[in-house]
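Trainee: Sharing a sequence plus its predicted fold:
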Amino acid sequence: MIERVCRILEYNKMKDQLIQFASSSLGKQRVKELTPSFDMLEITDAQERTFEGAKVIRLKGQAPLGGLRDIRGSIKRAEIGGLLNEMELLDISSTLYGSRRFKSFIEGLVEDEVDLTILPQLVGEMVSLSELEQEINHAIDENGGVLDSASTALRSIRQQIRSHESGVRSKLESITRSSSGRKMLSDAIITIRNDRYVIPVKAEYRGHFGGMVHDQSASGATLFVEPESVVQINNQLREAKIKEKQEIQRILQELSARVSEFVEELATIVEIMTEVDFIFAKALYSQSIQGTQPTLNEEGIIKMTKARHPLIPKEEIVPIDVELGGEFSSLVITGPNTGGKTVTLKTVGLLTLMTQSGLHIPCEEGSTAAVFQQIFADIGDEQSIEQSLSTFSSHMTNIVQIMEKVDFQSLVLFDELGAGTDPTEGAALAISILDHVYQVGAKVIATTHYSELKGYAYDREGVMNASVEFNVETLRPTYRLLIGVPGRSNAFAISRRLGLSDKIIDEAKGHITADSNQMEKMISSLEDSRKKAEQDMVEAELLRKEAETIHRELAAEMEKLDEEKQKVLQSAEDKAAHSVKQAAEEAEKIIAELREMQKNNPTIKDHELIDAKKRLEQTEPSLVKGKKKPSPKVVKGKVDKLIPGDEVKVISFDQKGHIVDEISEKEYYVQLGMMKMKVKKDDLLYINRPKAVATKPLATVRGRNAQVKTELDLRGERYESAMMDVEKYLDDAVLAGYHQVSIIHGKGTGALRKGVQELLKKHRNVQETRMGTQGEGGSGVTIVSLK
């Protein structure tokens, strides 16, 4: 059954994509053998392996995986004493080099403190056979030839061969160069026949050179003769080449014996490097499809966000959001042909198979996939890429087999359930089948054309309607999946768009039952509500982002204003200290002058001078320069109840302020710099309660000791009295160094508000005014910016 499901869901076509990312024949074979697993631990481990490979690719761009060869056959022959040829030994050396380089690569990542677990454990099981690798490379070159350096004997033999070849060629070249020799030769060249050096002699001069004839031309006019003068040297050359061959065989046998000493280690290296190649093939495939690691569960819960079918080109695919197994375990999708219903089924099915194969899936981060023990699919129509029977009987044969095996750990996919027979009977049969699958606890997604199934979800608990969206204006499907909304019939709308007369359409509508009309109206209403909800959500998101931006700007502005305030105050203190210092110096001069006068007027006593100097010193204020007041110690829970004036910290904003007023036992008005806001008691941290101080007349308050509030409440006051209070308050606020204040006049008849605003327009210290926002009191408050 799983083989049929894999074929229907195009699992093998997905593997054809995956196999392109394997670096070796072993890795490709591993991909070919890949099948979905049904063991949670095994799937989790496979997913983690893919995740580690993807992490390495993300950090380094690639991993060194070259050099791996399938040397399993060579290892087995070496184990039983067989002779390995040069290319087999070269493949073993290449595999050892590749494994050693990859191991060094992973160890380097670990040294760089990259968080890896599985890959370091895998490479840790590989033994470095660098000595065997060097022995093979010392004896065999990259083209598979045995090097002279393989042994002293081989070097000596090859020197003899080169000497004999030089002697033979020298003698034969003397013949081909002589004038008499050229007349007797068909061509002035030296060639080889039967592994011996010969020259092409015309047939009529056969006896002139003596020696042996090794071959002749097709016409018989040319004989390839080994002259008697080189027979002996050729014999010596032949003997040397036999020795060379014997020495090479000895060297290969020695290397083969060395390989046989490390059969287990080599087998482990091949096994691990095959797994490594497979891991990085999955990681690279994940990167190509923008895959993510899903959260796994065994409860049948699927929540795939922006899911994409990996076989559909990126420029054509429309991502879908699919949920199943949470509030509902059955999803019934309705909609027009070519609208994307079958694609939705195949996407969910294939992505589930990929998940259970240890592959990442093309979805947004945070998507959830379920591990099922059985996956069933009945999909087959003209849209299927694979040819499949689509008659009612073939569908029912498959459905019967599914019904016999389905259980609570199954995922079932039905395409056009009940199609191919009488609509009334088909719809009734589809409902019964869905009910049975639901009762056994399986998770099911079904597509259908039957209007009877549109109301199915409303009558069944745990069943949800869904549809694929269709744009009537363009007469094209959008391929978006809409969960919670059944598909509506677009026949009339499409017909009208194509030019069918309204009269015919109205007559057709008259043939539809009242129930059908009511359902279509309900579906239309649901679609309108959904679109409005989506639009409202977009607008709310924009407002939320705008509010966050404003909050950040205000916080930055408050911090900037506080810094400027501290600079201004510090500058004022510095100027005041300088003035007092000048006064003290002046006083010293005066004392000096008084002493001079004392000499001339003895009635002025010393103690009178000292008292005068002390009084002058006492006029100097105590200033602490360059130091900030220590922050009050935070003591939580020291008071039973917060009262206006208490210094507090708003935890969620990490800002300090003070209590302005109590709204209820659980909520207070808090002044944060220039902002007053409602804050719940749980979000407040008590810091300090300032001691009561004697109030001063507002007009005499200055600088840091100002007792002027940032707001003036005029509610309940008479008009004339209120105007005087505003005038006095603005002067005090300017003296206190405020840049912005609030005047609360209430809404009422509007007379007080109008009077306040008229006064503010004419006041010399007012820069601009505006009405309060929703959070500041609305039209009952005027916000004033001071110069």
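Mentor: Okay, I see it. Quantities reported herein were computed from a predicted structural model and do not represent experimental measurements.
Trainee: contacts, neighbours, all on C-alpha from now
Mentor: Noted.
Trainee: Which parts of the stretch 51-200 of the chain are strands?
Mentor: Applying DSSP state E, counting those that start in this stretch to the stretch 51-200 of the chain gives strands spanning 191-193, 196-202.
Trainee: Who are the packing partners of the shortest one?
Mentor: When contacts are defined as 3 or more C-alpha pairs under 8 Å, 6 or more residues apart in numbering; DSSP states H and E, strand 191-193 packs onto strand 196-202.
Trainee: Show residues contacting the following helix or strand past the strand it packs on.
Mentor: Counting by DSSP states H and E, the next helix or strand C-terminal to strand 196-202 is strand 212-216. Strand 212-216 is contacted from outside by 193-194, 198, 222-228, using C-alpha atoms under 8 Å, 6 or more residues apart in numbering.
Trainee: longest helix anywhere in the protein?
Mentor: For the chain, the helix with the greatest residue count under DSSP state H is helix 514-600.
Trainee: quick one, the helix or strand that that one is followed by and helix 514-600 angle?
Mentor: Tracing the chain C-terminally past helix 514-600 and defining elements by DSSP H and E, one meets helix 606-618 next. Here the directions of helix 606-618 and helix 514-600 differ by 160 degrees (axes from the mean of the first three to the mean of the last three C-alpha atoms, to 10 degrees).
Trainee: Can you name every helix or strand that the following helix or strand past helix 606-618 contacts?
Mentor: Using DSSP H and E, the helix or strand that follows helix 606-618 towards the C-terminus is strand 647-650. Counting contacts by 3+ C-alpha pairs under 8 Å, 6+ apart, strand 647-650 packs against strand 655-664, strand 684-688.
Trainee: want to try CSV for these, with mean neighbour count as columns?
Mentor: Output for those, formatted as CSV (neighbours: other C-alpha atoms under 10 Å):
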stretch, mean neighbour count
strand 655-664, 17
strand 684-688, 21
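Trainee: Between these, which one is closest to residue 242.
Mentor: strand 655-664 (94.2 Å; C-alpha to C-alpha).
Trainee: most neighbours per residue, which of the strands of the stretch 51-200 of the chain?
Mentor: Greatest average neighbour count among those goes to strand 196-202 (a mean of 24), per mean count of other C-alpha atoms under 10 Å.
Trainee: Alongside the first one, take a look at this:
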Amino acid sequence: MSDWTQKTLEFMEVKEMIKYYSSSDLGKSLIDDTEPSDDWEEVSERLYITSEGIELLRLKGDVTLGGIRDIRSFVRRAEIGGLLNEAELLDIGSTIHAGRKIKAMLRQLDVEIASLPRLRGLTEQIESLEHIDTEIANSVDEQGFVRDSASSELRRVRQAIGTIRSRIQSTLNNLLRNSNTQKMLQESIITQRYDRYVIPVKAEYRGSFHGIVHDQSSSGATLFIEPEAVVQLNNQLREQELAEEREVEKILYQLTQMIAESVEPLRLNLDILAQLDFTVAKAQFARAVKAVVPKLSQDRTLVLKKARHPLIAKDTVVPIDVEMGQAHQAVIITGPNTGGKTVSLKTIGLFALMTQSGFPILAEEESQMPIYSGVFADIGDEQSIEQSLSTFSSHMTNIIRILGKIDHESLVLFDELGAGTDPTEGAALAISILEHCIGMGAAVVATTHYSELKLFAHTHSRTVNASVEFDVETLRPTYRLLIGVPGKSNAFAISKRLGLPIYLIEDAKSHISSDDNRLEEMITTLTSERKATEDARMDADRLRTEAEEMHQGLEAKLQAWEEEKAQIREKARLEARQIISNAEREADEVLKQLREWAKARPQELKEHKLIETRKRLGNAVPDLELHRSATIKKKSNEKLVVGDEVFVASLSQKGAIVEVLSDKEFQVQIGALKMKLKRGQLEKRESKPQPQQPKSTSSISRKADVRPELDLRGHLVEEAIMEIDRYLDHAVLAGYKQVHLIHGKGTGALRTGVQQFLRSHRNVKSFRLGSMGEGGSGVTVVEIQ
């Protein structure tokens, strides 16, 4: 891209904006050196790392690269054997530390959250060089002085210097306090001349005051004399100061040698840090002006959504929408002066340069930019007095230069094409130039006032009209770019609004050709239709936004209702589980009491006690009234009899009717637990006769009601366990001490399952296989406790 084009499109001003966000001269230098590229891979890489910088800034909130210094000249001097001073060494240490800091920051970011492959790849190449940074920090303090701790010799020398200075100060203070000396002094102070400690003595006492004169005042009235008493001490002090200088130089030399040995890693770090600073500067620029990284289109499609020129204040800039490429290769923009035509032209060209430099553009996310082989612009009044060129000549010279360079991948920008000469000839030349550029395959954006170019754009298949909107009511441009609508001449409307007589306006219209009148009518129709379409689209967008917001609100409410419903269900489930747990605990206590009564007085167990206990057992299960499903309601009128299989919805458990207490109340066996439930809580599943079961606890009061053996042959293990559990409870109440469980021999699976269950049963004291006369291994004899 030529420097002339960059200057015309104000590309350098955009660079200055981005440089403002750079943290170092290295980054600023890289921004200055960046030129638009026409290489697809290079531009893609530039934009990709810019998007990573924006993502990094989004995740971290702020990324500072403070501490980076341009140390290239220092490194070079160390490489050729020069000696670096304290300040230069501090800059090198600061730069090394900044590199380690940015590397650590990237490592702390979770790869799953942000992969950032380009930035991570760069930072991982940074050499730590921690030993250099540490050595510099240990040797030179923040103010740029070599530390006493830099070497043991330096510490010793500085301690000696301090001691000698104290002795000098003490000796001179004694002289100042001496009454004989005081009258000879101009002032009672200690000062220095040429690194020697002296005191100011009146000139008339030169013969009386012994010492070396080092200086005198401008009037000659005061002599600065080094007293004889401190001459030797001053000599010693100077010797130690020279020793200090030599030791400091030695330390600086050693540090410089360390730098010289790491020249290549330092240069690599500098290149990487410059790139990182450049990337972060672009990201901070994007955040400040709300810019985005455009998508690259391979089919030369340009789509700019809400594009804003970066050099226009954000509170005054008017966004524009532009599309060109596949359907339209050229755009002809017409409209009034100062209406924004040139700004639109510059925005398109400038965004092409910014994109191909890897800079973010001020537009919305859906924006796309192609890669042009060159961007060429003829914009502005380039009249040259020195070359005796008119405005037309200047434009034509520039256009000729452009036509000699363009190809099928170029972007060409013409401002006021054909202006500055006879309108008829100018329009003809403009059409010819446009046809040549379009024939070459270049993308073209041009501004004009010529009606002939409006007709050209209307009839040419690869060209589209555009205009900048003008508000006739306020006599002001709106600066909006309207693609597909040619600009209308507003001279008559403006004249009428300003008060020109109507008859003069009508007379002027009569001088316009019929073709021009038809064109103006077409423009008027198109403009009104465009405005109506735009208004309808805005209404549709508003209604769609409202509908989306309403839909989101309803979805949020539905989600809240579902969550509340789930919480209520979970609460009910937990409460039901607690109720069942309490009921089972109460039942266990009742059965335990019954067993204790049966063991203590098997012959004295009274019927009324059993009835009372049974009532307590029945009351242990609360009367639960829950909402039932439609299926339960449909079957709630079906008759239930003993043996029917039922489903208890409130407990999500199956059970069997063991006793009909009334038409609306039933005793239900659920596992080892009997519960009194109402008809509305039961859903009939299957009418199935149950194995012989006692009708009620109160009926089990004699041994005659319970047999001393239980035949389990033909049962599955699970069925047998349920039978055994019920049978042992009945056997306890009947007072049996020993019972027989007949399971048969078979495969032995039933016997194993039965005995496994008996090991943990609360009523079983012990068990064994039957003897020869008791059925052998086909019977298990259980001793009840």
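Mentor: In hand now; what should we look at? Just so it is clear, the model here is predicted, and its values are computed rather than measured.
Trainee: hmm, back to that, filter the contacts of strand 212-216 of the first structure to the buried ones?
Mentor: Among the contacts of strand 212-216 of the first structure, those that count as buried by neighbour count (16 or more other C-alpha atoms under 10 Å) are 198, 222-227.
Trainee: from these, which ones fall inside strands?
Mentor: 198, 222-226 (DSSP state E).
Trainee: What segments of the stretch 1-150 of the first structure are helices?
Mentor: If DSSP state H, counting those that start in this stretch is used as the criterion, the helices of the stretch 1-150 of the first structure fall at 2-8, 11-19, 25-32, 40-60, 72-79, 86-111, 118-124, 130-139.
Trainee: Go through the ones you listed and name the closest to residue 622 of the first structure.
Mentor: helix 86-111 (59.7 Å).
Trainee: buried set for the closest one?
Mentor: 86, 88-103, 106-107, 109.
Trainee: Then stretch 365-373 of the second structure?
Mentor: 367-373.
Trainee: Would you mind finding the match for residue 26 of the second structure in the first structure?
Mentor: Using TM-score structural alignment, the equivalent of residue 26 of the second structure in the first structure is residue 26.
Trainee: for residue 732 of the second structure, same thing?
Mentor: Match for residue 732 of the second structure (TM-score structural alignment): no aligned residue.
Trainee: Looks like residue 732 of the second structure contacts residue 596 (just checking).
Mentor: No - applying C-alpha atoms under 8 Å as the test, residue 732 of the second structure and residue 596 come out as separate, 9.4 Å apart.
Trainee: So which of these two has more stuff around it?
Mentor: residue 732 (25 against 14; other C-alpha atoms under 10 Å).
Trainee: Nearest residue to that one in space, ignoring adjacent ones along the chain?
Mentor: The shortest distance from residue 732 of the second structure to any residue other than its chain neighbours is 6.2 Å, reached at residue 595 (C-alpha to C-alpha, 6 or more residues apart in numbering).
Trainee: doesn't that neighbour fall inside a strand?
Mentor: No - using DSSP: H, G, I helix; E, B strand; the rest coil, the assignment for residue 595 of the second structure is helix, not a strand.
Trainee: And for it, the neighbour number?
Mentor: Neighbour tally, residue 595 of the second structure, other C-alpha under 10 Å: 22.
Trainee: Pull up the gap between it and residue 147 of the second structure, please.
Mentor: Residue 595 of the second structure sits 93 Å away from residue 147 of the second structure, going by C-alpha to C-alpha, to the nearest Å.
Trainee: again with residue 313 of the second structure
Mentor: For residue 313 of the second structure, the distance to residue 147 of the second structure - C-alpha to C-alpha - is 52 Å.
Trainee: higher neighbour count, these two?
Mentor: residue 147 (16 against 10).
Trainee: Not counting its neighbours along the chain, what's nearest residue 347 of the second structure?
Mentor: Nearest one to residue 347 of the second structure, counting by C-alpha to C-alpha, 6+ apart, is residue 309 at 5.4 Å.
Trainee: check contacts around that neighbour.
Mentor: With C-alpha under 8 Å, 6+ apart, residue 309 of the second structure has these contacts: 317, 343, 347, 362.
Trainee: how many other residues sit next to the closest residue to the first one other than its chain neighbours?
Mentor: I take that to be residue 317 of the second structure. Counting by C-alpha to C-alpha, 6+ apart, the nearest residue to residue 317 of the second structure once its immediate chain neighbours are dropped is residue 308, at 6.4 Å. Using other C-alpha under 10 Å, residue 308 of the second structure has 26 neighbouring residues.
Trainee: Just confirm residue 308 of the second structure contacts residue 316, I think it does.
Mentor: No - using C-alpha under 8 Å, residue 308 of the second structure is not in contact with residue 316, being 10.0 Å away.
Trainee: check contacts around residue 77 of the second structure.
Mentor: With C-alpha under 8 Å, 6+ apart, residue 77 of the second structure has these contacts: 83-84.
Trainee: Please apply the same query to residue 20 of the first structure.
Mentor: So residue 20 of the first structure contacts 28, 281 (C-alpha under 8 Å, 6+ apart).
Trainee: Would you mind measuring from it to residue 669 of the first structure?
Mentor: With C-alpha to C-alpha as the criterion, residue 20 of the first structure and residue 669 of the first structure are 65 Å apart.
Trainee: what about the helices in the stretch 351-500 of the first structure?
Mentor: Using DSSP H, counting those that start in this stretch, helices in the stretch 351-500 of the first structure cover 392-405, 423-440, 456-459, 491-497.
Trainee: Make TSV from the ones you listed and add mean neighbour count to it.
Mentor: Below are those laid out as TSV (neighbours: other C-alpha under 10 Å):
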stretch	mean neighbour count
helix 392-405	14
helix 423-440	16
helix 456-459	14
helix 491-497	15
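Trainee: Let me know which of the ones you listed is the nearest to residue 12 of the first structure.
Mentor: helix 392-405 (20.7 Å).
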